[in-house]
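Trainee: structure, please.
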Amino acid sequence: MNILIIPDKFKGSLGTKEVIAAISNGIKKIIPDANLYPVLASDGGDGFLNAVAENLDCEVVTVDTVDPLGRRIKADYLLNHVNRVAYIELAKSSGLELLQVHELSAMKTSTYGTGLQIRDAILKGATSIYVGLGGSATNDGGTGIARSLGYRFLDDSSNDLEPNGENLLKIRTIKNEEAVLSPNGISFYAVNDVDNPLYGAKGAAHIYARQKGANDSEINTLDEGLRNLDAVVQGNLGKNVARNPGAGAAGGTAYGLQAFLNAEFISGIDFVLDLAQVKELLQEEKMDYVITGEGKFDNQTLHGKLIKGVVDLGKNHEVPVIVVCGQTEVAAEKLTSLHITEILEIRDASKPLEYNMENAAALTEKAISTFFKNLTGV
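Mentor: Below is the predicted model:
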């Protein structure tokens, strides 16, 4: 039996490699001679650098930068000197993972630190830069990145504004004629798998800002700020990209990369699957199953995340797809239309959340073993 394994992490519980190990152990207990094809994937968010490093020969570059609140830190990115390509994971300097719960503030945080990493890559000769989006603690529309490359954001008194969420509403003018580092001649790619526009009911603020510390009033302010940013960008730069699907990724960072750096949007899961040559593998080997999964399988999963990409892959190649997850909130009637053969919810409903998270590996292994035991009658 040939089985392709492409899960996401179980956030707060298991990393992607640990999920792969648990699934593999569960299969091998029942089918010892199964041929397993694990792929370390990412939709552009957490784990993006790991997925790239698994498939490409790159140097790890460590730079001095700042976290979302402007505190000095060191962060890594990947650089392929031969091809002059850099790979940057936004979460490494602008991510939720860098802040304590009480520090979360979509009004105060900035992508400036990610911009410093981009700046370093340019200075080291990169001519193509891929920025993996996801896990951000920010809602600044990418103004932090732009500021690190020399853009200036001015209020109605021509005062410079710090690039963060709360200042978006104050922006009246954008200047870049004094840019200290020109990105001209460099190709930028925003790697992400969400389809949200910049603003509105499905935009960056209303969908994602609450998990970044914003309350109802602040969410409305942030949304108005993103609308204002777009209006000024249209007036000063002639760019009208706010409604492009995916512009709202990472608090509007995708929008900023496109508006300020002419970035192209590319699908994170497609990018990683291409790196791992998964489509070629599916043409060469007949797979019996594709197994994917994540901590929580909900309706947000169906809007362009890694799981959706894997499910589409299975559908296109007519391979049954199994989803393993800690918890599911997707109605059973949607499974057929999504081309999902089975959802294995691993949690023990009689136990508290803490128990299920601490024992996620064992629970995953057990759920997989049970599925294949029932399947084979072993």
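Trainee: when you work out contacts or count neighbours from here on, use the C-alpha atoms and nothing else.
Mentor: Will do.
Trainee: would you list every one of the strands in the stretch 1-150 of the chain?
Mentor: 2-5, 35-38, 59-66, 72-80, 85-89, 128-132 (DSSP state E, counting those that start in this stretch).
Trainee: relative to strand 128-132, how tilted is the longest one?
Mentor: This means strand 72-80. 130 degrees (axes from the mean of the first three to the mean of the last three CA atoms, to 10 degrees).
Trainee: name the residues of strand 72-80 that are buried.
Mentor: Ala75, Asp76, Tyr77, Leu78, Leu79, Asn80 (16 or more other CA atoms under 10 Å).
Trainee: re the thing from before, rebuild the strands of the stretch 1-150 of the chain as JSON lines, extending it with distance to Gln117.
Mentor: Output for the strands of the stretch 1-150 of the chain, formatted as JSON lines (distance: least, CA to CA, whole Å):
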{"stretch": "strand 2-5", "distance to Gln117": "32"}
{"stretch": "strand 35-38", "distance to Gln117": "30"}
{"stretch": "strand 59-66", "distance to Gln117": "7"}
{"stretch": "strand 72-80", "distance to Gln117": "7"}
{"stretch": "strand 85-89", "distance to Gln117": "7"}
{"stretch": "strand 128-132", "distance to Gln117": "10"}
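Trainee: in CSV: the buried residues of strand 72-80, plus distance to Pro38.
Mentor: CSV is the format used below for the buried residues of strand 72-80 (distance: CA to CA, whole Å):
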residue, distance to Pro38
Ala75, 28
Asp76, 25
Tyr77, 24
Leu78, 22
Leu79, 25
Asn80, 24
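Trainee: on that earlier part again, looking at the strands of the stretch 1-150 of the chain, which is nearest to Gly150?
Mentor: strand 59-66 (16.0 Å; CA to CA).
Trainee: this one next, for a side-by-side:
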Amino acid sequence: MLAPDSFKGSLTAAEVCAALEAGVLRAVPGAEVVRIPMADGGEGTLDCVGAATGGKEVLLDVEDPLGAPTTARYLLDTDRAAAVVELAAASGLPLVDPARRDPLRADTTGTGRLVADAIRRGARSVLVCVGGSASTDGGTGLLRALGFRFLSRSGAELPPGGGALAELDRIDTGGVPANVRRTRFRIACDVTNPLIGPRGAAAVFGPQKGAGPAEVRTLEHGLTRLADVLAEHTGVAVHDVPGAGAAGGTCGGMLALLGAEALPGCELVADAVGLPAALDGADLVLTGEGRIDDQSAGGKVVSLVARLAAGRGIPAVALAGQVVPPLTDLHALGLTAAFSIADGPRALADMSESASGLLAAAAEQAVRLRTA
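Mentor: Reported below is the predicted structural model:
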């Protein structure tokens, strides 16, 4: 059984599966190999769910995180009146050239356009996968595209981005359509960070999006004001809710104003692709991701696969570009072993280019050890 995440910036989960299978078959020609590409709610989730469940891919012209035109896609299942939207498709950090990054102005409006289009086409259940965002806007761009208005004390609508949120005075919901109010929203979340504080969206993820120390303070102030106003408006306090800080606080805004349900992304994907049932009868499970470290046990694909395999008495081996001990928590979850695919000192770019061959070689050796 093969159930890896993608190696971000190098291989998709499906490509990782193909490389692993090549190595398995070198060790055991004729072996029955079951591929289950996985994701944790971030980039690649749409492909994994789409491959397993079908549905129609919809392309839409929307705004990128800084308002420039871009084309993004989402998945629409008309039979089930359901849609899957990947935030990174319209509001992801890779869409913004490093020279253009503006962490105070970046927002999630493009993702909101995708959600609104899905609802207009009949979706009554929308899963939003929130990994990989470029913004720290508390989800206000997404919510604005659904009819919410974020107003200053003078009654003016705030400009896009988290940098303006400190001026938020109230939220106008009068323009939210009835079909949005009737929609069930779920969030595939791959982190447990709260909205604000030292582990919050601005402090932890802001620097990754180009925010310097002063900008992080501005974003923190804005998200705190947003959380206060959300609590006043809805009675839902999201300041310290685990996961509310995901995607620059998008999860927090959706929890409060849309009544969304946040769930671990990899568990949602596992259910959608049928991973638990596919594990039955497996002799060995190979999983992996780009880097395995002490964060991998906190709801990442490797941790879920290890736990499910251990529950069935199946050994699980993880392969990664880099393995950073200690892995005590992963072993406690049931992971048998983890190995780096590096075959010697290599630059990161070289590792990325050679990842497929390195994965195949490592998989072959892991299977030979199992069958010895």
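Trainee: quick one: TM-score?
Mentor: Superposed pair, TM-score by TM-score structural alignment, normalised by the length of structure 2: 0.95. Supporting alignment: 372 aligned residues with a CA RMSD of 1.7 Å.
Trainee: from the buried residues of strand 72-80 of structure 1, which two are the most distant?
Mentor: Ala75 and Asn80 (16.9 Å).
Trainee: tell me which of the strands of the stretch 1-150 of structure 1 is the most buried.
Mentor: Compared across the strands of the stretch 1-150 of structure 1, strand 85-89 shows the largest average neighbour count, a mean of 26 (mean count of other CA atoms under 10 Å).
Trainee: where does it end up in structure 2?
Mentor: Against structure 2, the aligned range for strand 85-89 of structure 1 is residues 82-86 (TM-score structural alignment).
Trainee: mean per-residue distance, the matching stretch to structure 1?
Mentor: Superposing on structure 1 and averaging over aligned pairs (mean CA distance after the TM-score superposition for structure 1), stretch 82-86 of structure 2 comes out at 0.9 Å.
Trainee: hmm, who's touching that stretch?
Mentor: Applying CA atoms under 8 Å, 6 or more residues apart in numbering, the contact partners of stretch 82-86 of structure 2 are 42-43, 45-46, 73-77, 111, 114-115, 118, 122-131.
Trainee: same thing with stretch 231-249 of structure 1?
Mentor: 133-134, 171-175, 192-199, 203-204, 230, 253-255, 258-259, 265.
Trainee: have a look at structure 2 and report its longest helix.
Mentor: Longest helix in structure 2, counting residues (DSSP state H): helix 213-234.
Trainee: distance from the chain centre to it, please.
Mentor: Helix 213-234 of structure 2 has its C-alpha centroid displaced from the chain centroid by 23 Å (CA atoms, centre = their mean, to the nearest Å).
Trainee: what of stretch 72-80 of structure 2?
Mentor: 18 Å.
Trainee: how about stretch 296-314 of structure 2?
Mentor: Centroid displacement of stretch 296-314 of structure 2 relative to its chain, using CA atoms, centre = their mean, is 18 Å.
Trainee: so where is that stretch in structure 1?
Mentor: Counting by TM-score structural alignment, stretch 296-314 of structure 2 corresponds to 301-319 in structure 1.
Trainee: got a list of contacts for that stretch?
Mentor: 6-8, 42-43, 193-195, 268-270, 282, 287-290, 292-294, 320-321, 338-340.
Trainee: if you set the cut-off to 6 Å instead, what comes out?
Mentor: For stretch 301-319 of structure 1, contacts defined as CA atoms under 6 Å, 6 or more residues apart in numbering pick out Asp43, Asp193, Val194, Ile269, Tyr289, His339.
Trainee: can you tell me how far the residue mapped onto the second one from structure 2 is from Thr109 of structure 2?
Mentor: Residue correspondence, TM-score structural alignment: Asp193 of structure 1 in this structure matches Asp190 in structure 2. If you measure Asp190 of structure 2 against Thr109 of structure 2 using CA to CA, to the nearest Å, the figure is 21 Å.
Trainee: same check on Gly44 of structure 2?
Mentor: Taken as CA to CA, the span from Gly44 of structure 2 to Thr109 of structure 2 is 20 Å.
Trainee: which residue sits closest to the residue nearest the centre of structure 1 in space, ignoring its chain neighbours?
Mentor: Closest residue to the average C-alpha location of structure 1: Gly45 at 2.3 Å, with CA atoms, centre = their mean. Distances taken as CA to CA, 6 or more residues apart in numbering put Gly134 closest to Gly45 of structure 1, at 3.7 Å, once the chain neighbours are dropped.
Trainee: and the one you found, how many neighbours?
Mentor: Look at Gly134 of structure 1: counted by other CA atoms under 10 Å, it has 27 neighbours.
Trainee: picking that back up, how about the match of stretch 296-314 of structure 2: buried residues?
Mentor: Those buried within stretch 301-319 of structure 1 under the rule 16+ other CA under 10 Å are 301-302, 304-314, 319.
Trainee: pull up the aligned stretch in structure 2 for stretch 264-278 of structure 1.
Mentor: The alignment of stretch 264-278 of structure 1 onto structure 2 (TM-score structural alignment) spans residues 261-275.
Trainee: okay, buried residues for that stretch please.
Mentor: Buried, per 16+ other CA under 10 Å, within stretch 261-275 of structure 2: Ala262, Pro264, Gly265, Cys266, Glu267, Leu268, Val269, Ala270, Val273, Leu275.
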